[in-house]
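>>> this one's structure only:
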């Protein structure tokens, strides 16, 4: 029997189990994918802890995960867009990708270019479409100066690059340890810490045009204090601050579409977008993977490889 991450209650890392489950069967219009890689995301950790149980409740036992890439194993009646053996990148809305097999509607998979590694393909959907939506929300234009908090995280590393592709100057708030990666991608590091407001103003040498917050913990308030128009401030995480200050909070819920995923895949295949992978873990090390994620100090994405272990 295949294995999948399963939760039987809300809680900490201890509630993450890898269990044998029934083999999924694709219904009409669906595809069954053997998962080669599945990214993990902070939002999944919050859901597992019950942070969003009033908004997005779980029914137990529950699976986990949205991102995946793999090989089509079987297709249901009426599927014409792909066939068994095809390599695909996709997403599920059923918290089910952290598994050896996943079933999704055919519209939720797109072809995987051969030059994109599995771990990159499997890590893309949530972080990539969130970054896409955030950059679009603040209307980044050529010549803008844009600040991105959490610039070395899973979403931040993609947001800074997408803003650069729009022709913006990007100031990335991150640890000094990430200076080399940021510089290699044309991003100017502004280390987090004391006197950040003044240091951002000095680095900008003029007006700051937009702010993308991927970290929370007061960055929305900082953006407002910097005098940035509230129409051009977006957070993907601090929803309370978004309501308090009347700024945007657009992310995966806005950008999470197959056409956006396809656009991002095209940029990666063409060498215009880099998805840094911090570490990969076999499926049965899912607790260790989320433990590393919780440190908040990884560069880019952490990925589960269900076929290993």
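Looks like it came in fine. Just so it is clear, the structure is predicted and the values come from calculations on it, not from any experiment.
>>> only C-alpha atoms for contact and neighbour calcs from this point on.
Fine.
>>> do a quick rundown of the strands in the stretch 201-309 of the chain.
With DSSP state E, counting those that start in this stretch as the criterion, the stretch 201-309 of the chain has strands at 210-213, 233-235, 277-282, 301-305.
>>> same list (the ones you listed) but as a markdown table, adding mean neighbour count and distance to residue 103.
As requested, the strands of the stretch 201-309 of the chain are arranged in a markdown table below (neighbours: other CA atoms under 10 Å; distance: least, CA to CA, whole Å):
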| stretch | mean neighbour count | distance to residue 103 |
| --- | --- | --- |
| strand 210-213 | 29 | 33 |
| strand 233-235 | 28 | 31 |
| strand 277-282 | 17 | 20 |
| strand 301-305 | 27 | 17 |
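>>> and the ones you listed: which comes nearest residue 290?
The stretch from the strands of the stretch 201-309 of the chain with the least distance to residue 290 (CA to CA) is strand 301-305; that distance is 8.5 Å.
>>> for residue 306, which non-adjacent residue is spatially closest?
Using CA to CA, 6 or more residues apart in numbering and skipping residues adjacent in sequence, the residue nearest residue 306 is residue 283, 4.7 Å away.
>>> residue 230 too?
In space, residue 230 comes closest to residue 247 once its chain neighbours are excluded; the distance is 5.2 Å by CA to CA, 6+ apart.
>>> run a quick neighbour tally on residue 44.
Using other CA atoms under 10 Å, residue 44 is surrounded by 17 other residues.
>>> quick check: the gap between it and residue 192.
Residue 44 sits 25 Å away from residue 192, going by CA to CA, to the nearest Å.
>>> before we go on, here's another structure to hold up against the first:
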């Protein structure tokens, strides 16, 4: 099968489409004929050698496609079903991928839209669970308009929370459409949030990693009420919890998101698509920034 791989670290030019052996699912896993696979910022960090020193490496953690092989003990999913989920080996950007965690694609969602979901909703749900966001909580999301931030906003609103979200002015109408109260990020953030919440907030989630953990701690009344998914150094400096999948993933949300989408309570991210052969250009677009929504590769 064809797959994205690199054999040396560097810029997008090191990415290659190569032939690799077909993977096969283990117990509890499924293999899909991939129709779409997402591209994430971690991909270029990986490509530059900032995350893992081994070579060569395949790419991609999120895929959507059609089941063509099931592992031992799999129930509720059959060959021919449309599913989306998380790759077992970080090898989703390929013609075939093994998914360790998966769920049916909601009927109203296409393959690119489904491929854009898993990492964002898992990260957001994990952080909300760790923070203890419940009905009546007031949550501040720093970086609320991106794929993880917008997922966190919507999933918190579903829980009954009041959500204040930081974003550039151009994204404020979008945040309002998600039932969040927008504020501009940057200097003076504490004062702007206090206009909306004079006593501060109950909890704060940092998705942007923009160096505002001290302000979030002040607004939330202590480091124990703040989590970041983007600022590892700042978390250590300020005593804030850094949320990663190492402590367990919130994969239960994969099976719950379909009902929220079909009932209109969760709006999937916009996608910008590229053919698999243009994976290097997708990386360049992502690294330039200003991408609206999620980058997705089309396969098959």
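Nice, I can see it. Since the structure is predicted, the reported quantities are computational estimates derived from the model, not experimental observations.
>>> quick TM-score on the pair, please.
Once superposed, chain against chain, the TM-score is 0.91 (TM-score structural alignment, normalised by the length of structure 2); 300 aligned residues with a CA RMSD of 2.2 Å.
>>> and residue 117 of structure 1, which of the strands of the stretch 201-309 of structure 1 is closest to it?
Across the strands of the stretch 201-309 of structure 1, closest to residue 117 of structure 1 is strand 277-282 (CA to CA), at 10.5 Å.
>>> ok, average deviation of the closest one from structure 2?
In the superposition against structure 2, strand 277-282 of structure 1 averages 1.6 Å from its aligned positions (mean CA distance after the TM-score superposition for structure 1).
>>> ok, which stretches of the stretch 201-309 of structure 1 are helices?
219-225, 239-245, 252-255, 258-269, 286-295 (DSSP state H, counting those that start in this stretch).
>>> okay if I get those as a markdown table plus distance to residue 51 of structure 1 and mean neighbour count?
Formatted as a markdown table, those follow (distance: least, CA to CA, whole Å; neighbours: other CA atoms under 10 Å):
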| stretch | distance to residue 51 of structure 1 | mean neighbour count |
| --- | --- | --- |
| helix 219-225 | 20 | 18 |
| helix 239-245 | 13 | 15 |
| helix 252-255 | 17 | 16 |
| helix 258-269 | 27 | 18 |
| helix 286-295 | 15 | 16 |
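>>> for those helices, give me CSV that also has distance to residue 186 of structure 1.
Listed next are the helices of the stretch 201-309 of structure 1 as CSV, based on distance: least, CA to CA, whole Å:
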stretch, distance to residue 186 of structure 1
helix 219-225, 22
helix 239-245, 29
helix 252-255, 24
helix 258-269, 17
helix 286-295, 25
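>>> to residue 103 of structure 1, which of those helices lies closest?
helix 258-269 (15.8 Å).
>>> contacts only, for whichever residue in structure 2 pairs up with residue 60 of structure 1.
Correspondence of residue 60 of structure 1 to structure 2, assessed by TM-score structural alignment: residue 55. Residues in contact with residue 55 of structure 2 (CA atoms under 8 Å, 6 or more residues apart in numbering) are 6-8.
>>> which of the residues you listed are buried?
Among those, those classed as buried by 16 or more other CA atoms under 10 Å are 6, 8.
>>> thinking again about what came up before, and residue 24 of structure 1, which of the helices of the stretch 201-309 of structure 1 is closest to it?
helix 286-295 (20.9 Å).
>>> quick one: that closest one to structure 2 mean distance?
Its aligned residues in structure 2 lie a mean 2.1 Å from helix 286-295 of structure 1 after superposition (mean CA distance after the TM-score superposition for structure 1).
>>> report the angle between that helix and strand 301-305.
Between helix 286-295 of structure 1 and strand 301-305, the angle comes out at 180 degrees (axes from the mean of the first three to the mean of the last three CA atoms, to 10 degrees).
>>> which helices and strands sit right next to helix 286-295 of structure 1?
Taking 3 or more CA pairs under 8 Å, 6 or more residues apart in numbering; DSSP states H and E as contact, the helices and strands that helix 286-295 of structure 1 lies on are helix 42-49, strand 277-282, strand 301-305.
>>> tabulate these (CSV), appending distance to residue 87 of structure 1.
Listed next are these as CSV, based on distance: least, CA to CA, whole Å:
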stretch, distance to residue 87 of structure 1
helix 42-49, 25
strand 277-282, 20
strand 301-305, 15
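>>> I'd like the strands of the stretch 201-309 of structure 1 as JSON lines, with distance to residue 135 of structure 1 appended.
Formatted as JSON lines, the strands of the stretch 201-309 of structure 1 follow (distance: least, CA to CA, whole Å):
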{"stretch": "strand 210-213", "distance to residue 135 of structure 1": "7"}
{"stretch": "strand 233-235", "distance to residue 135 of structure 1": "8"}
{"stretch": "strand 277-282", "distance to residue 135 of structure 1": "21"}
{"stretch": "strand 301-305", "distance to residue 135 of structure 1": "19"}
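>>> quick one: closest of these to residue 48 of structure 1.
For residue 48 of structure 1, the closest of those is strand 301-305, at 16.8 Å, according to CA to CA.
>>> tell me the average deviation of the closest one from structure 2 after fitting.
Taken over the aligned residues, the distance from strand 301-305 of structure 1 to structure 2 averages 1.4 Å (mean CA distance after the TM-score superposition for structure 1).
>>> ok, residues contacting that strand?
So strand 301-305 of structure 1 is contacted by 35-40, 98, 119, 122-123, 153-154, 275-283, 286, 289, 293 (CA under 8 Å, 6+ apart).
>>> now with 7 Å, please.
Strand 301-305 of structure 1 has contacts (CA atoms under 7 Å, 6 or more residues apart in numbering) with 36-40, 119, 123, 154, 276-283, 289.
>>> what of stretch 78-88 of structure 1?
28-30, 69-75, 106, 109-112.
>>> list the buried residues for that stretch?
Of the residues in stretch 78-88 of structure 1, those buried (16+ other CA under 10 Å) are 79, 82, 87-88.
>>> what's the match for residue 150 of structure 2 in structure 1?
For residue 150 of structure 2, the aligned residue in structure 1 is residue 157 (criterion: TM-score structural alignment).
>>> Three-state assignment for that match, please.
helix (DSSP: H, G, I helix; E, B strand; the rest coil).
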